[in-house]
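Enquirer: Coordinates for the following, if possible.
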Amino acid sequence: MVALCGMILSIFQDYLFTERHNTSFVFFESLLFKCVWVVFFLAYLCSYKSFHMIKEMSHQKLILLYGALVFCHVFVSTVMVWAISWIFKDQGYGLAKILAFTFSNDSSKILFIYFLSMIYLKRFYSPTLDSKEANEITDTAESQPKNLEIKNGRQHHLVSFDAILCIKADSPYVLVQTEDNSYLHSSSLKKVGEELDSRFFKLHRSCIVNIDKVTSYQSRLNGDYDVCLSGHINVRLSRNYAKQFKAVIGDLITI
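Expert: From the prediction side, this is the model:
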């Protein structure tokens, strides 16, 4: 929808320009060079299922992704204009001419739209599930084990999910905290997170908490929060996860 509106407004802008300068308006020519908006739509179709991955990316990876998206967008839109012009015109435009036009007229909007999109996906995006995906997640959760097997050397402990307060990264281990004890586990936070059920929530890149053990949370006035767990344990909630955390807590209160 955004791409369609952008295309229509750009064509209308071309029409106003020709009226103001008393030149002829050629609809096909105007439409042809609006392929840049079509590429935004194609980019969305190809990547919308991967939007959730952006929230976990580091700033370095985001910068590389941003550069790659802008480069690919300019390349694809240039080739589209070149190909369509040679198919429907007696003599098509040259690639160099189209590329120069794209850089001079469309580079700012490409940079701006991808920048805003990545900011939104990083800070505010919350994926929604359809009924089929929700049922699959529910069925998977019901079949998951209720204990976490903790390995440290030759020692193996089975710790109930109900007893876990939080799990923190403590390289090269993870620290599993319960009300009565703490355990070092020979694994990564990412792998442990894949073994847990839906009651566990990631507060920031190095900490997962059991939502059932949250007793209160308080703002730090900088976007972050302090979350208090049973046993008077405090952990930090990153601003990047605050919106999702409040939504989960709100659902629990409603229930």
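
Enquirer: going forward, measure contacts and count neighbours with C-alpha atoms only.
Expert: Will do.

Enquirer: Just confirm Ser187 is within a strand.
Expert: No - using DSSP: H, G, I helix; E, B strand; the rest coil, the assignment for Ser187 is coil, not a strand.

Enquirer: Now do stretch 132-146: distance to the chain's middle.
Expert: The chain centre lies 23 Å from the centre of stretch 132-146; the measure is Cα atoms, centre = their mean, to the nearest Å.

Enquirer: Would you indicate which residues of that stretch are buried?
Expert: Neighbour-count burial for stretch 132-146 flags Lys146 (criterion: 16 or more other Cα atoms under 10 Å).

Enquirer: Which stretches in the stretch 151-255 of the chain count as helices?
Expert: 189-195, 239-254 (DSSP state H, counting those that start in this stretch).

Enquirer: Residues contacting the last one, please?
Expert: In this case it means helix 239-254. Lys122, Arg123, Phe124, Ser126, Phe201, Lys202, Leu203, His204, Ile211, Gly223, Asp224, Tyr225 (Cα atoms under 8 Å, 6 or more residues apart in numbering).

Enquirer: after the strand or helix carrying Gly6 comes which helix or strand?
Expert: Gly6 belongs to helix 2-20 when assigned by DSSP states H and E. Going down the chain from helix 2-20, the next helix or strand is helix 27-32, by DSSP H and E.

Enquirer: helices or strands next to that following helix in the packing?
Expert: Judged by 3 or more Cα pairs under 8 Å, 6 or more residues apart in numbering; DSSP states H and E, helix 27-32 is in contact with helix 2-20, helix 59-88.

Enquirer: same thing but 6 Å
Expert: Packing contacts for helix 27-32, counted by 3 or more Cα pairs under 6 Å, 6 or more residues apart in numbering; DSSP states H and E, involve no helix or strand.

Enquirer: One more sequence to fold, the one below, so I can look at both together:
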Amino acid sequence: MKVELFVSKDLEEPYAKIYTDVLTDNIQKAMALLEDNENVRENEERINENNSILAVKKGQNIVLLDFEDIFMIRVEDKQTKVFTEDMDYLVKKPLYQIEENLDSNFVRVSKSTIVNLRKIKRVAPSLKGMMFIELKNGLKDNISRKYLHDFKNALNL
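Expert: Reported below is the predicted structural model:
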């Protein structure tokens, strides 16, 4: 999806036009979010308050992901990637900025990884006091000792 932004002081109120050949669920969500508010700034605040949607990129397309669809967010090769059940997406924000807007179902397990607690398949001991985590979609990572206490607290252990 190609996105263009025009800023003009001549406008009385912001408006958006969306051109598409197929009306997808994500486009309908975007339209609903834009129509629900008087301006884009209020819309961004509402998204952050609700903690329910994350805008990500796949190629030229912008996709709005529900938090419940996110399995893991991880920094790889200096890029922040968001993993769902069978796809991965890019997001331009650094991990700490994304973490600020996530709900309590997400917990940081290492310097470079945040996981959705609802998507965990198993947790097992690993090397040197670390724990190993496997998600329901097959993704694996280590829980570092630094974040192990917070992880256990998030699981009420």
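
Enquirer: Mark which of the contacts of helix 239-254 of structure 1 are buried, thanks.
Expert: Listed as buried from the contacts of helix 239-254 of structure 1 are Lys122, Phe201, Lys202, Leu203, His204, Ile211, Asp224, Tyr225; burial here means 16+ other Cα under 10 Å.

Enquirer: Now Leu135 of structure 2. Nearest residue, chain neighbours left out?
Expert: Ile120 (4.3 Å; Cα to Cα, 6 or more residues apart in numbering).

Enquirer: Can you report how many residues lie near the one you found?
Expert: Using other Cα atoms under 10 Å, Ile120 of structure 2 has 18 neighbouring residues.

Enquirer: same thing with Phe106 of structure 2?
Expert: By other Cα under 10 Å, 21 other residues sit near Phe106 of structure 2.

Enquirer: The residue nearest to the spatial centre of structure 2 and Asn142 of structure 2, how far apart?
Expert: With distances taken as Cα atoms, centre = their mean, Leu54 lies nearest the centre of structure 2, 4.3 Å away. Remark: distance between Leu54 of structure 2 and Asn142 of structure 2 (Cα to Cα, to the nearest Å) = 24 Å.

Enquirer: Provide the aligned range in structure 2 for stretch 28-41 of structure 1.
Expert: Residues of structure 2 offer no counterpart to stretch 28-41 of structure 1, counting by TM-score structural alignment.

Enquirer: That stretch: end-to-end distance?
Expert: This stretch, stretch 28-41 of structure 1, spans 20 Å end to end (Cα to Cα).

Enquirer: sorry, back to before: and the buried ones among the contacts of helix 239-254 of structure 1, which two are the farthest apart?
Expert: Across these, no pair lies farther apart than Lys122 and Ile211, at 22.5 Å, counting by Cα to Cα.

Enquirer: Put together CSV for the helices of the stretch 151-255 of structure 1, with mean neighbour count and distance to Thr102 of structure 1 on each row.
Expert: Formatted as CSV, these follow (neighbours: other Cα atoms under 10 Å; distance: least, Cα to Cα, whole Å):
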stretch, mean neighbour count, distance to Thr102 of structure 1
helix 189-195, 14, 42
helix 239-254, 14, 35
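
Enquirer: Distance to Phe40 of structure 1 for those - can I get that in TSV?
Expert: As requested, the helices of the stretch 151-255 of structure 1 are exported to TSV (distance: least, Cα to Cα, whole Å):
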stretch	distance to Phe40 of structure 1
helix 189-195	32
helix 239-254	26
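
Enquirer: nearest to Glu19 of structure 1, of the ones you listed?
Expert: When the helices of the stretch 151-255 of structure 1 are compared by Cα to Cα, helix 239-254 sits nearest Glu19 of structure 1, at 47.9 Å.

Enquirer: distance between that closest one and the chain's centre?
Expert: Put simply, helix 239-254 of structure 1 sits 17 Å off its chain's centre (Cα atoms, centre = their mean).

Enquirer: Would you agree the residue nearest to the centre of structure 2 falls within a strand?
Expert: Yes - the assignment for Leu54 of structure 2 (three-state DSSP) places it in a strand.

Enquirer: which residue in structure 1 lines up with Leu90 of structure 2?
Expert: Checking TM-score structural alignment: Leu90 of structure 2 goes with Leu184.

Enquirer: Which of the residues in stretch 68-78 of structure 2 are classified as buried?
Expert: Ile70, Phe71, Met72, Ile73, Arg74, Val75.

Enquirer: which one in structure 1 is aligned with the first one?
Expert: For Ile70 of structure 2, the aligned position in structure 1 is occupied by Ile164, per TM-score structural alignment.

Enquirer: list the contacts for its match?
Expert: Counting by Cα atoms under 6 Å, 6 or more residues apart in numbering, Ile164 of structure 1 touches Gln177, Thr178.

Enquirer: now swap in the one 3 residues further on and tell me
Expert: For Ile167 of structure 1, the set of contacting residues under the criterion of Cα under 6 Å, 6+ apart consists of Leu175, Val176, Cys207, Ile208.

Enquirer: Count the residues that sit near the first one.
Expert: Neighbouring residues of Leu175 of structure 1 were enumerated by other Cα under 10 Å; the total is 21.

Enquirer: just the third one next, same as before
Expert: Around Cys207 of structure 1 there are 21 other residues, counting by other Cα under 10 Å.

Enquirer: Please report the distance of it from Leu229 of structure 1.
Expert: Counting by Cα to Cα, the gap from Cys207 of structure 1 to Leu229 of structure 1 is 13 Å.
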